[in-house]
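In: attaching a predicted model along with its sequence, questions to come.
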Amino acid sequence: MNTISLQSELENLVKQNNVQLNLPISSLIEKSLMRGEGSLTSTGALSVETGAYTGRSPKDKFIVNESSITDKIEWGPVNQPIEKEVFAALYQKVLEHLGKKEELFVSDGFAGADQTYRLPLKVINEFAWHQVFARQLFIRPNGLEDKREENAFTIVSAPTFKADPVVDGTRSEAFVIVSFEERVVLIGGTEYAGEMKKSIFSVMNFLLPEQDVLSMHCSANTGREGDVALFFGLSGTGKTTLSADPNRSLIGDDEHGWSSNGVFNIEGGCYAKCVNLSQEKEPQIWNAIRFGSVLENVVVDPQTGQPNYDDISLTENTRAAYPIELIPNALTPSVSGHPNTIIFLTADAFGVLPPISKLTKEQAMYHFLSGYTSKLAGTERGVTSPEATFSTCFGAPFLPLPAARYAEMLGEKIDQHDVNVYLVNTGWSGGPYGVGNRMNLKYTRAMVQAALSGELRSVETVTDEFFGLHIPTHCPGVPDHVLQPRDTWEDKDAYDAKAKELATNFKDNFLKFNAVSEKIKNAGPQ
């Protein structure tokens, strides 16, 4: 790979007459409308559709196999290698493709609200609406920063360039490739804007641990007294809902770093799921979807311009992208102190995990590595009954380094800052999915509040016989019997059978973590 020539070609591309540099959001939205990329909804949000790709394409994601990083990456199905020469040839084609466009949209930004660990970004798009997305999701410069351009990562996004797998060495027409030596994210063949956001998160998941900063796929908020809480959880567990608390300030809804200074947001915006969104249940998100926001793949009434958040005919993965400033109680800048409380969220469709339990440090590391929740029937093709699903560190698709590295850092920080860790089940109670009922949101909020306020620290606990979890015997605002999952089942034998089934799933999944200590392995179901 001729690094100098590729860098110079990229620099020449950005200097072309067709480049629109750092346009204001209003101008970008106007461009999007003129170019037929989208339409405005009744609230002024820009509504777009992303075509065949309505979500990430994880099997089309690659990391360039470069000598400086090859021994550090956890190569495998998540981090697939692509050779430097193959990448260079494809990179050259994409630059030539973009050079012929009538217009290109380029902006500067950052990832990382803590300036000590901030990553400068340059984003190059052929779609104006992609540039709106990037400007709202990444941190916007205020003109006072040290840009450190020599350290910048560049996103080059060319959705209308379709790769030829036979010639270009990709798996399909779509590709998302990260080169750490070139400091480039190369995206093509897909219009799904989330690839830009998650690619930079993957980059930060490599760069931050190298600076002794734990990168985390979680939301975060802070109380009036300065106490900080982290919420980890996969899709559908309530991470966004429970962290959006009118009595607490939002640090961020999805990606954070935890340094020696405290917690900071990696992003400058939010990317919320919109399926079944309602003003009553999630007013902050509802009210943020206005001019300057982007709606992806939401069905909109062509006559009234009103979005229908219950219509999933385009995809269940409907999304809204908006700057964090549109959340009324967002913390600006998105930097705070060290966490006092960590909450792992799971939606257990088996109905056997306690609604809340306190974890030891080793249990916290075990459940962090496990990243458990349930897939429900109908959410994916072929899923006909609830299935246990595990996503390492609650973010497996975005972790370039071995999982144990992140877990060890978490354990060290829990010890260092005396953090209380809880596992909260927002799933089913009184029986599995189809028999029991979804956990009452009012109870879940009460349990989270009790955890954050410290009320559960001195409460007596009992140890669950299947999972070894420490279950509080009492929680303000929650009936005592609800806290003990076995007590909510009419058929105790059926509960025992389901609990054994899920415990076995946990144990089978954890077999892949050979590098962790026996103490952590023994912190799971026995």
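Out: The structure has been received and is ready for your questions.
In: going forward, measure contacts between C-alpha atoms and count neighbours the same way
Out: OK.
In: quick one: the helices in the stretch 251-400 of the chain, in order.
Out: For the stretch 251-400 of the chain, the helices defined by DSSP state H, counting those that start in this stretch occupy 283-288, 361-370.
In: again with the stretch 401-526 of the chain
Out: Ranges of helices within the stretch 401-526 of the chain are 403-417, 441-453, 480-483, 492-510, 518-521, based on DSSP H, counting those that start in this stretch.
In: relative to helix 361-370, how tilted is the longest one?
Out: For helix 492-510 against helix 361-370, the angle between stretch directions is 80 degrees (axes from the mean of the first three to the mean of the last three C-alpha atoms, to 10 degrees).
In: show me what helix 492-510 is packed up against.
Out: helix 361-370, strand 387-390 (3 or more C-alpha pairs under 8 Å, 6 or more residues apart in numbering; DSSP states H and E).
In: using TSV, please lay out the helices of the stretch 251-400 of the chain together with mean neighbour count and distance to residue 182.
Out: As requested, those are arranged in TSV below (neighbours: other C-alpha atoms under 10 Å; distance: least, C-alpha to C-alpha, whole Å):
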stretch	mean neighbour count	distance to residue 182
helix 283-288	18	36
helix 361-370	24	31
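In: one more to weigh against that first structure:
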Amino acid sequence: MTQFYADMGINMERPNNRIFVDSPRSFLIQETVARGIGKLTKDGALVVETGKHTGRSANDRYIVRDEVTENTIWWENNFKEMTPDTFAKLKSHIINYLNQDRDLFITERSVGADEVHNLGARLVTTNPNHALFSTHLFRDKVRDFNENDFTILHAPELQLDPNEFGLRSETAVVTCLKSKLTIIAGTLYAGEIKKSMFAAMNYLLPESNIMPTHSGASRLENGEVSVFFGLSGTGKTTLSTDEGTFLIGDDEHGISEAGTFNFEGGCYAKTYKLSKEGEPEIYKASNRFGSLLENVILDENTGLVDFYDKTLSENGRASYPLEFIEELETSSRGDIPKHVFFLSADAFGVLPPVAKLTKEQAMFYFVLGYTAKLAGTEIGVKEPTATFSSCFGAPFMLRHPSEYAKLLGEYIDKLGFNVWMVNTGWTGGAYGTGQRFPLNITRQIIRNIQANNLDKVETEQDPIFGLHIPKMVGEIPSTILNPQKSWEDQEAYTKKAQELADSFHKQMSTFGNFYEENISGAPTFGK
């Protein structure tokens, strides 16, 4: 183990400093507090702040362009290129920084709850709280590492010179798929660590005909599995951690003919407006010794956290290991999904709260990836804004969306699961006029589907989007189920819906052949 890091250039002999390898969580928490990086709440949770980076640095993501990635990366996505020479220079700079007068924390973990399809993940960081985070989000090491496993060099407080390395800013998240190395510098936001390995899995798994997904997953008592696709803030964690279901995972999964498996060893839940009444499992897991809270407000006099205070960020986060969840599928695996949900927070209030999708619609809306970019999820986002993120996770999908959509279509045919669109956004008007769907309404919809109560319910087809909307879902009023009926101004609804449908076509036309071949799944307006 020591030889690997020495060969990389890291000085493992430090007379004046220490290197901690796979330290216990209690020790990492103690070190975080002792170094003045974090504080403990009354309940024992560790609270830290991440400075100006309270979300992902989406515009500072780089991929090394070489013979491995030249024809396999979806370069039209928001991936910036870095040459092999510049990356080598950056790597040397980072290693020199890590070798300076400071302690290091190393963890060796795994990604993927599958005996074959897993990835080793080494983290070398200067901060104990980030090492703690990796013990939450990555899994226990399951085998000896080899040349196919990844290493993350993490220097969160190092401010890079943009001119020296051709960067946009002093921050960089750079992955070299050839050398299996990721460098993260200039950001304390821990989410960059987990997402770097998610992206690596997304790149590798399609080669084995496994579909990587940005999704939460849970199973019912009868073993039936539900998978929830969606961007951050659309409800993946909340809905996959619902009472009465057993959590498989809240964010990243693989789907194959063998079933569903979680990539992670923990959860990374949003905390803004977190309450014991609304999300009891997440609340309990977040308020205990061992959990890590980012960018929440701590009252040092009482030791209590105010989850309704967004002074630091609306993207406050809690990370904790899966075992903190009581209703848990301990294997982190499940059967082939029975129901797949596409969660979209529609800021325009024109999509129905639920619609069943045909295979063609599923492929279309999967590549479209429409939702609202929610406040705080990324730097500079202050209010919900319409956005498109292919596969409901474009920043982490390194290959062209059509590759993932092809797998989705094949699995719908082979495995026969149902695909539903669920709008967790607005109703009765657009953002600022209407209101957001109450969580209890969304939960009622999901629970009715999971109980297979909608298998034979009559539907009506939306004239603009072509979606099949159930006429009855439990006790939910029909005026809520059909978005047009929830608007007072019918002309305003039609205009807004047509504008959104038109934007769908405009967005999808950028995918050329895929759009032309799959237009049958598109909204009816504008074709």
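Out: That came through fine. Remember, predicted model here, so these are calculated numbers, not experimental data.
In: and the helices and strands packed on helix 492-510 of the first structure as CSV, adding distance to residue 4 of the first structure?
Out: Below are those laid out as CSV (distance: least, C-alpha to C-alpha, whole Å):
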stretch, distance to residue 4 of the first structure
helix 361-370, 40
strand 387-390, 42
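In: nearest to residue 440 of the first structure, of the ones you listed?
Out: Closest approach to residue 440 of the first structure among those (C-alpha to C-alpha): strand 387-390, 21.3 Å.
In: before we move on, back to that, of the helices and strands packed on helix 492-510 of the first structure, which approaches residue 297 of the first structure most closely?
Out: For these, proximity to residue 297 of the first structure was assessed by C-alpha to C-alpha; strand 387-390 is nearest, at 25.7 Å.
In: counting contacts, what elements does the closest one pack onto?
Out: Strand 387-390 of the first structure sits against strand 372-375, helix 492-510, with contacts defined as 3+ C-alpha pairs under 8 Å, 6+ apart.
In: let's see 6 Å
Out: Contact analysis of strand 387-390 of the first structure by 3 or more C-alpha pairs under 6 Å, 6 or more residues apart in numbering; DSSP states H and E lists strand 372-375 as its packing neighbours.
In: now find how far off-centre the strand it packs on is within its chain.
Out: 16 Å (C-alpha atoms, centre = their mean, to the nearest Å).
In: would you mind getting the average deviation of that strand from the second structure?
Out: For strand 372-375 of the first structure, the mean deviation from the second structure after alignment is 2.6 Å (mean C-alpha distance after the TM-score superposition for the first structure).
In: roughly how far apart are residue 476 of the second structure and residue 437 of the second structure?
Out: 12 Å (C-alpha to C-alpha, to the nearest Å).
In: same deal with residue 5 of the second structure?
Out: 51 Å.
In: more crowded one of these two?
Out: residue 437 (18 against 13; other C-alpha atoms under 10 Å).
In: residue in the first structure paired with that one?
Out: Matched by TM-score structural alignment, residue 437 of the second structure corresponds to residue 439 in the first structure.
In: ok, its match - contacts?
Out: Neighbouring residues of residue 439 of the first structure by C-alpha atoms under 6 Å, 6 or more residues apart in numbering: 426-429.
In: can you tell me the element residue 151 of the second structure falls in?
Out: Assessed by DSSP states H and E, residue 151 of the second structure sits inside strand 150-155.
In: what's downstream of that strand, the next helix or strand?
Out: Using DSSP H and E, the helix or strand that follows strand 150-155 of the second structure towards the C-terminus is helix 162-165.
In: what's the mean gap between the helix or strand that that next one is followed by and the aligned bit of the first structure?
Out: Counting by DSSP H and E, the next helix or strand C-terminal to helix 162-165 of the second structure is strand 172-176. Once superposed with the first structure, the aligned residues differ from strand 172-176 of the second structure by a mean of 0.9 Å; criterion: mean C-alpha distance after the TM-score superposition for the first structure.
In: residue 439 of the second structure: neighbour count?
Out: 15.
In: show me the contacts for it.
Out: With C-alpha under 6 Å, 6+ apart as the criterion, no residue contacts residue 439 of the second structure.
In: one step back: and the contacts of residue 439 of the first structure as a markdown table, adding distance to residue 260 of the first structure?
Out: Shown next, in a markdown table, are these (distance: C-alpha to C-alpha, whole Å):
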| residue | distance to residue 260 of the first structure |
| --- | --- |
| 426 | 32 |
| 427 | 34 |
| 428 | 38 |
| 429 | 39 |
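In: buried subset of those residues?
Out: 426-429 (16 or more other C-alpha atoms under 10 Å).
In: closest one of the residues you listed to residue 506 of the first structure?
Out: residue 427 (16.7 Å).
In: just checking, that closest one touches residue 438?
Out: Yes - assessed by C-alpha atoms under 6 Å, residue 427 of the first structure is found in contact with residue 438 at 5.4 Å.
In: now do the SS call for the counterpart of residue 216 of the second structure in the first structure.
Out: Superposed on the first structure with TM-score structural alignment, residue 216 of the second structure falls opposite residue 219. Here residue 219 of the first structure is strand, with the state taken from DSSP: H, G, I helix; E, B strand; the rest coil.
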